[in-house]
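Visitor: Give me a 3D structure for the following:
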Amino acid sequence: MTAVEKAHADGNEATLDNGPILIPAETSLQEQRPRALKHGDTFAVYDHNGDILAGAGSPEGLFHADTRHLSRLQLSIDGARPMLLSSGLRDDNAALICDLSNPDIHDGAGHCVLAHDRLHIRRVRLLWDAVAYERIAIKNFDRKIQRITITLTFAADFADIFEVRGATRERRGRYEPEQVSADTVTLAYTGLDHRLRETQLRFEPPPTSLTTRRADYEINLAPGETTAIFVEIGCEALPATQSARRAFFRAFLNARRGLRASSSRAASIATSNQILNEAVRRNVADLYMLCTQTTEGLYPYAGIPWFSTAFGRDAIITALQTLWFDPTIARGVLGHLAANQATDFDERADAEPGKILHELRRGEMAELGEVPFRRYYGSVDSTPLFVMLAGAYLERTDDIETLKLLWPNIEAALTWIEVHGDRDRDGFVEYHRQTEQGLANQGWKDSQDSISHADGSLAQGPIALVEVQAYVYAAWRAAAAISHRFGDAARASNLSTRAEAMRRRFDTHFYDEALGTYVLALDGEKRPCRVRSSNAGHALFAGVALAERAATVASTLMTSFSGFGIRTLAASEARYNPMSYHNGSIWPHDNALIAAGFARYGLRQHAARIFEGLFEASTYMDLRRLPELFCGFPRQRGAGPVFYPVACSPQAWATAAPILLMQSCLGLRFDPCGNRISFDRPTLPSFLDDVVLRGLANANGSVDVSLKRSGVDVVVQVLRRSGACEVVTTA
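Guide: The predicted structure follows:
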C-alpha cells in the first residue's frame, strides 16, 4: 500500500511530483459502516440503505479499474428517504440485501398522506462482470391503494481513486454530453489520458420520467400488491438487447455459482463454537470475493475500499496464510507476480531487474504519472517473500512443473536480493527509495514514522529491517529446497550455505540481550534501532531465529499483548500510540504470522492465546470480520476493541489470519511426496473443544479429520480417506 494511501493514518504528507498532498482522516469508516461488494476489477461501496452518497472523505461509489463510475445513487419515496429496517450481505457475499420502509409522508398542508411502515422496500444489489445490478421490490401492506413516486437520483464524477482519497489535481479531462433514451442514460468522461470512460444505466420497466440525473416512477399499488424495478449500471456499455430483469437473475445465479466454484477447491472448517463457524464462513466468503481471476490464476486483491488492486506483499502473505487451505491461490499469486516482475531499471517506479511488484494501478492519474504507482516496485520485502512462497508452495503440493516454469523468475529474484538489495555488500538487504516520489519506508510498516530509534528519532536510510533479513534467510532456504528437488545438489548446497551465513550474521547484529528480542532495524549508519516491535516475531515465522532465542523473544512479544493481540510497538517505546497506524495498533495478519512463528518453535500455547484474543475481538466486529487493523488500547472487562477509523474491511490478509491461526494451533503439515498429513503436538484454544477439517488434500488423496479435546491432549481421528493419504500425529 502506498504512502499516498496511508498518509491518512497520522495526518502525514505524501509527496508526489505535483507537490505535497495531505490526506487527512476527516471521516471515520466506523461511523459509516459501509457495505461492500466486489467482482473482478469492480467494487462498490454502499451505505446501509443501499445508496451511494459520496462526499468529502467518503469511500462510497461504484469503482472500476481505479475510477469511480458512479458517485451518487439515492432512492426516495415521494421525496423522502426510506427508513432502514435491516441491511446485510448474504453469507456468500453474492448480494447486499437492504430492507426499508416508508416514513410518515405529509402533503404541503402538513397532513399525513402515508403513515409509516405501510410499504416494504427490498433492495437486492450485486456485481458481475463490471455491471452493478439491482432489484427494487415494493409491496403495499396498507389496506388501501397507495399512489407513490419512487425516485432514483444518480451521478458519475469519474474521479480517480486517489482523488476520492483526497488528492487534488490542477487539470482534469472533459465530461462528454449525456445521452438519454426511454430507459437508458449514458454518462461519459474523456480523461487527460485520452481514454473514454462510460457509465450506462438501464431501467426496467422504463421510468415515467427519465433525465440525465434522475428516474421517476409513478406507481399505484393495490393492497398486498408488489411491483419491481430492475436497474443495470455498467462501467462499460451494456448489451443493447439484454433485458434488465433477465440480466439481474442471470448475474445473481452466476455470482453465487462463481463464489461457490472458487471456494469448492478449499478445505472446510467446522468447530464446536458456532460463533467461530460464522466468522470462518465470512472469512472464506470474503477471501474469494477479494480474489480476482487473472490470466495466471486467482489473485487476492488487498482490500476494500482503498486497496482493491494487486499488491505484491499483501497477496504473498495471504497466499502463505491460506496455503494449507487452498494452494491454488498461491499458484495464481506466483504466476501473476512472475508475469509482472521487473526486468529493467526505472527509478521513478523503484524498479530493478528481478524485483517483485509492490502495487499495480490503472486509473487516470497512474496512467499519466501523476502518481508513481502504475506499476510500482517500492517494497523491499516482496522479492524475498516471493521466493519463500515458491518454496512453501512446492513443499505443500510437490507441483514441480509449476516451479520449473517459475525458476527463471526465482533466479532473477535471488539475483536482486544479492546484487541490488545489498548494495553495500554487508550481507543485509536494505531499502532506500530511488525517487522522492516513492515510498520513504518500504517494509510492511510503510508509514512515514514507523521506523525509529529508542529516543523516538526517525531512522535514516538505507534501512535494514529485521523481518526482511528473516525473509531473505527463508528465501535462500526455499531456493535450496527447490534446487534439491530439481536434482541440483551443488546449487542446493551453495544456497544452504548462504542461508546459514545469514543466520549467523543476523543473530550477531540483530539480537539484543538487554531488550530480550531482535532490534527493529539497522539504520544507514548500521546503528541498531533498539525498539521492541512486533517485527521481531517475523524472525520466528521465517525460522531465522536460533532455537535458544525463541522462548525469550516470544516472552518479550507477549508483554505487548493487549488482550486482543500483540501491538505493533511496545507500550514502553517513545513513539507508542495505540491509535497510530503502525506504532501501537494491532494488525490481525501480523499476529497470525507471529503465532505461526511461535508454533514453529513449539510454543503453541502462545499461538493459542493470540488466536483466542483475535477471535474474541472478532465477536465485536461488524459481520464478525477482522479489519485491516484496530487500536491497541488495553482490553477492558466486558468491552470490545477500539476500532481504527479508516481501517479497510474486508482486507485479504486480515481475512486469512484465522485460517493460518488454525493451522498453527493444530501443527498441521503436509508431505506430498510421502503422502502424509501430520499434526504436530496439536493444541486447541480454550474456546474450542473440537474441530473437523474436511477435504485436506495431498498429492494423491484427501482426508476428513476430527480433532477433539481429551483432557490436556487432542485426539485426532480420520473420518474419511480417499486415495493414498496417511495421517500422522506427534504427541
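Visitor: Every contact and neighbour count from this point should use C-alpha atoms.
Guide: Fine.
Visitor: following the helix or strand hosting Glu548, which helix or strand shows up next?
Guide: Element membership for Glu548, per DSSP states H and E: helix 547-558. Next in sequence after helix 547-558, counting helices and strands by DSSP H and E, comes helix 588-600.
Visitor: now that next one: how far from the chain's centre is it?
Guide: 17 Å (CA atoms, centre = their mean, to the nearest Å).
Visitor: What helices and strands are in contact with the next helix-or-strand element following it?
Guide: Counting by DSSP H and E, the element after helix 588-600 in chain order, helix or strand, is helix 604-618. Helices and strands touching helix 604-618, by 3 or more CA pairs under 8 Å, 6 or more residues apart in numbering; DSSP states H and E, are helix 588-600, helix 657-666.
Visitor: Show me what the longest one packs onto, helices and strands only.
Guide: Other elements packing on helix 588-600 under the criterion 3+ CA pairs under 8 Å, 6+ apart are helix 537-542, helix 604-618, helix 652-655, helix 657-666.
Visitor: Of those helices, flag the one that's most buried.
Guide: Scoring the helices and strands packed on helix 588-600 by mean neighbour count under mean count of other CA atoms under 10 Å gives helix 652-655 as the most buried, with a mean of 30.
Visitor: And this one, please, so the two structures can be compared:
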Amino acid sequence: MNQLMSITRVQDAPVEAGTTRHENPNAPTYVLKHRELQALFDALGNIDPAAGRDRGLYWNCTRFLSRYVLRFGDGRSPVGLGAFVSADHTTLFADLTDPGTDDGRQKPGSIYLHRETLLFEQRLLEKLILSNPTQEPRKVRLRIDWEADFRDLFEIRGSRRKKRGTHRETGDPRRQEYLGLDGVERVTRIELHGLEAIRHEEGRVFAETTLEPREQRTLMISILCEQDGEASAAIDFQGARQMRTEWERGVLGGMAALRLSHEVFQSWIDQARTDLLMLLTDTPQGLYPYAGTPWFCAPFGRDGLITALQTLWFAPAIARGVLAFLASHQAREHDAFSEAEPGKILHESRKGEMVALREVPYGAYFGSADSPPLFLKLLGRYVRQTGDGDFLREHEAAFRRTLGWVRGKLAEEGFITYARHHESGLVHQGWKDADDAVTHADGSRAEPPFALAEIQGYAFAALREAAELLDLLGDAEAAAGCRRESEDLRERFEREFWLPDLGESGGYALALAAGRPCRVLSSNAAQCLFCGIVPGEKAAALARSLETSFSGWGLRTIDPGAAAYNPLSYHNGSVWPHDSAIAMAGLSRCGQRDLAERILEGLFAAAKDYDFRLPELMSGFERRKLGFPIRYPNACRPQAWAAGCVFMMLEAAIGIRIDGARRELRFRDPWLPASIDSLEVTGLRVGEARVGVRLTRRGRTVDFSLREEEGPPVTAVLERTC
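Guide: Predicted coordinates for the structure are as follows:
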C-alpha cells in the first residue's frame, strides 16, 4: 500500500471560460432540478462543455441545451466572484465582473453582473442584473452563445448510435429544432427582454445598454424546452420562484423536523433534506425521489424503495408516493427485452429517443430481482407505521401479484435468482449491477443464475411483512403460508450461504452462482443483518469478520483481502454511503453497536469533506493512510439514497418503531453518538396523531420525553435489552 502515500489531494477549481477546450473534471458543478427538468452549471452560471461532458439542460432524458455561455460582446469572459445555490435549492446565484481590457482603457471591476437562475417545469429562467459601480457612464455589450444538440442521455453517457435524427433549419435564430428518428419534434427556444438593444444570430444573442454611474438594469432570459408542441404555460421569474417555494413548504409540512445539539451534524441533516427536496418529483401517484443527477434523474424502483425506507419514520408521504407509483407501473406480462414478468416491480423508467426506438431497454425496464421483495417490505412497514389500511386495500391486487412473484421464485428455485433474458439487459440485477460485481474467491467472474445474499434477506423480510398484511386482509391461511416459507428460507439460507471459514469468524457467501457459493466477504452479507434473516448467534461473528472491510469512512463493498478488490472499482472495493447505512442499521439492530457507531462517525467525517452532500460512492482507500476520502470519478451528487443514509442511521441509533394503528411509539436500546447530546423531533406522525420527542444522551444510554402536539393520545415505550 506504499503507493497510496503518493496520492495528493485534488481541490475543486473553476475553469476560466474561454481558456481551454478540454474538459476539467475538477470544475465545480452546480445542479438545479424541477420535476423532469435538470441543469448542470459551472461557477460562472454557464453551461460550458469545456467544464464537463455532462453539462447541459435536460428534459425527458434529452439535452435541450448543450451550451449557454455568457460573455462580453468582444468575446471576453467575465471573472467569477462567487457562486452558490440557495438554501431551498431553487436558485443558482453567480456574481461576476469585467476582467478589463488588454489596452487598459477599461479597468477590471468596471461592470458588475449578478445572475439568478432557476428551473420551472419546462423553462430555464434567468434574471441578470447589470450594475455600474463607477462614476463614469459605461456601455455594456453582452453576448450569449447557445446551442442545443438534442442528444439522448444514453449518448452522452457513451452509447454509440449508427444514425441520429435531423437538425432542421428554422429561419428563426431564436429557435433550434430537431426531428428525432422517433418522429418527435424537439425545440429549444430562447427569449430575452429588458434591454433596449437585443439582436439574434444563429447560435448567438447580442444585447447592449448604457449604464449611468451607479445605475442598474435587468435582463430577463427564458429558455423553453418543447416536445411536439408541448409547452408549459408562460411564467415570470418571480412567479416561478414563489410557486417553487410554496411547493417545498407544503412538502416540508408533511415531514417531521429534526434538531440536534451538534451544529455541524445538523448541517449534514439540513443538506440531506434539501437534496431530497430537490430530487422529489410530483407524479400522478404522489411524490417520488428521482435517483440522482445527472445520469439518474428518473424514477428507479430500487432507489426509490430504499430512499423511502430510509425516510419512512419521519416522512411517510414519500413511501406512499413510491408505493403507489410502482404499483401502477407493475409488470403484467412476460417480455424478455424489458425483463418483465407478471408481478415484478420496475427497475427504472426513462424517456427519450433511444428508449422510444428500443435502442436501449430502459423505457419501462424490470431487470431488478430485489425490487419486488423491497416493495413488499416497504408496504408492510408503511401500513404498520401509518395504520393506513385503506391504502393497502386500494393496492391489494398489486400487493398480491408481487407476493405471487416472490413466492413463485422461492418455490421454483429455492432462492430469489436471476439471469438476464436479453443481451441488452443488465447482467446483474441486484444493487451491485456492474458486469463484474459477482466474483469467486480467485477473482474470476461468476456465471448465472445468481442468488445474491442480500436479496434472500429482503425476501425473508418481505414474507414476514406480507404475513401481517394478509392478516389485515383477513387471509389467515396465506399469512400462515408466508410465515412458514420465511422460516424455510432462513434454514436454506443458513445451510447454503454460511461459510464458517470465511473471514475472521465466518461469513455469508456474496452469492450462489450456478449453485456454487461465491466465497467473498462482502457488504451484501452485512445487509442481511438489516433484514432479520441472520440468527442472533451469527451476528457477532459476522460483525468481527466485517472489521477489515471498514475503511474508516464506511464499509467497502468487498473485503480488501479479496482477489477482485480494487478501491477504485465501482462495486469491488468502493464505499457506498447507502450500503454502509443499511449495514450500520443492521449492526445496531443486532446489538453490534461498536462497529455501527464507527460507520456512522466515518460517514459523518466524509460528509464534512463533501460539504455535507455525500456522493453515490467513494473510493475504498484507507482513512488512516490518507486522512481524506478519495473521490470516485463521475459519482452522482446529489443522489437520493446517499442523502437518505443519515436519516436511516439516526433511526437505527435511537431504535424507533412506530405503530400507527395502536398509536404506539417504541425506542429499543436507543443510543446517540458521543458527540451528540440530544435529538429533538417535532411533528412526528404516529397514525393520526403528531407528537414531539426529545432524546437525551446520558453516558452510554439515552432517555426520552414525549410531547403530544395534535390528535389522539400516543403511548411511548422505552425498551432496554442490553
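Visitor: if we can go back for a sec, mind putting the helices and strands packed on helix 588-600 of the first structure in TSV, distance to Arg681 of the first structure included?
Guide: Shown next, in TSV, are those (distance: least, CA to CA, whole Å):
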stretch	distance to Arg681 of the first structure
helix 537-542	18
helix 604-618	8
helix 652-655	26
helix 657-666	7
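Visitor: residues of stretch 578-594 of the second structure that come out buried?
Guide: Neighbour counts using 16 or more other CA atoms under 10 Å place 578-593 of stretch 578-594 of the second structure among the buried residues.
Visitor: hang on, the earlier thing: over which residues of the second structure does the helix holding Glu548 of the first structure lie when aligned?
Guide: Using TM-score structural alignment, helix 547-558 of the first structure corresponds to residues 536-547 of the second structure.
Visitor: I'd assumed Pro658 was in contact with Thr318 of the first structure.
Guide: No - in this structure, Thr318 of the first structure is not within contact of Pro658 by CA atoms under 8 Å, at 11.2 Å.
Visitor: how far does the biggest strand by length in the second structure sit from the chain's center?
Guide: Looking across the second structure with DSSP state E, the single longest strand is strand 216-227. With CA atoms, centre = their mean as the basis, strand 216-227 of the second structure stands 29 Å off its chain's centre.
Visitor: ranges for the helices of the stretch 401-550 of the second structure?
Guide: 453-472, 476-497, 523-531, 536-546 (DSSP state H, counting those that start in this stretch).
Visitor: Of all these, which one is nearest Tyr365 of the second structure?
Guide: Nearest to Tyr365 of the second structure, of all the helices of the stretch 401-550 of the second structure, is helix 453-472, at 18.6 Å by CA to CA.
Visitor: and the closest one, what other elements does it pack with?
Guide: Short answer (3+ CA pairs under 8 Å, 6+ apart): helix 453-472 of the second structure packs on helix 371-386, helix 396-413, helix 476-497, helix 523-531.
Visitor: Adding distance to Tyr570 of the second structure, write the ones you listed out as JSON lines.
Guide: Below are those laid out as JSON lines (distance: least, CA to CA, whole Å):
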{"stretch": "helix 371-386", "distance to Tyr570 of the second structure": "21"}
{"stretch": "helix 396-413", "distance to Tyr570 of the second structure": "28"}
{"stretch": "helix 476-497", "distance to Tyr570 of the second structure": "24"}
{"stretch": "helix 523-531", "distance to Tyr570 of the second structure": "14"}
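Visitor: In three-state terms, how would Glu708 of the second structure be classified?
Guide: At Glu708 of the second structure, secondary structure determined by DSSP: H, G, I helix; E, B strand; the rest coil is strand.
Visitor: okay but it is in contact with Glu688, surely?
Guide: No - at 11.8 Å, Glu708 of the second structure does not count as touching Glu688 under the criterion of CA under 8 Å.
Visitor: residues touching the counterpart of Ala247 of the first structure in the second structure, list them.
Guide: Counting by TM-score structural alignment, Ala247 of the first structure corresponds to Asp236 in the second structure. Asp236 of the second structure sits next to Leu125 when contact means CA atoms under 8 Å, 6 or more residues apart in numbering.
Visitor: residue boundaries of the strands in the stretch 151-300 of the first structure?
Guide: 174-180, 184-190, 196-204, 209-210, 214-221, 226-234, 268-271, 291-294, 297-300 (DSSP state E, counting those that start in this stretch).
Visitor: Indicate which one of those strands is closest to Arg125 of the first structure.
Guide: Of the strands of the stretch 151-300 of the first structure, nearest to Arg125 of the first structure by CA to CA is strand 226-234, at 9.4 Å.
Visitor: quick one: stretch 93-100 of the first structure aligns where in the second structure?
Guide: The aligned range for stretch 93-100 of the first structure is 89-96, by TM-score structural alignment.
Visitor: before we move on, back to that, for Tyr288 of the second structure, find the nearest of the helices and strands packed on helix 453-472 of the second structure.
Guide: Using CA to CA, the nearest of these to Tyr288 of the second structure is helix 371-386, at 13.9 Å.
Visitor: Who are the packing partners of that closest one?
Guide: Using 3+ CA pairs under 8 Å, 6+ apart as the test, helix 371-386 of the second structure ends up in contact with helix 301-311, helix 316-328, helix 389-394, helix 396-413, helix 453-472, strand 656-659, strand 678-686.
Visitor: In TSV, list these along with distance to Glu447 of the second structure and mean neighbour count.
Guide: Converted to TSV, those look like this (distance: least, CA to CA, whole Å; neighbours: other CA atoms under 10 Å):
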stretch	distance to Glu447 of the second structure	mean neighbour count
helix 301-311	23	27
helix 316-328	30	23
helix 389-394	39	14
helix 396-413	16	18
helix 453-472	15	24
strand 656-659	40	20
strand 678-686	46	21
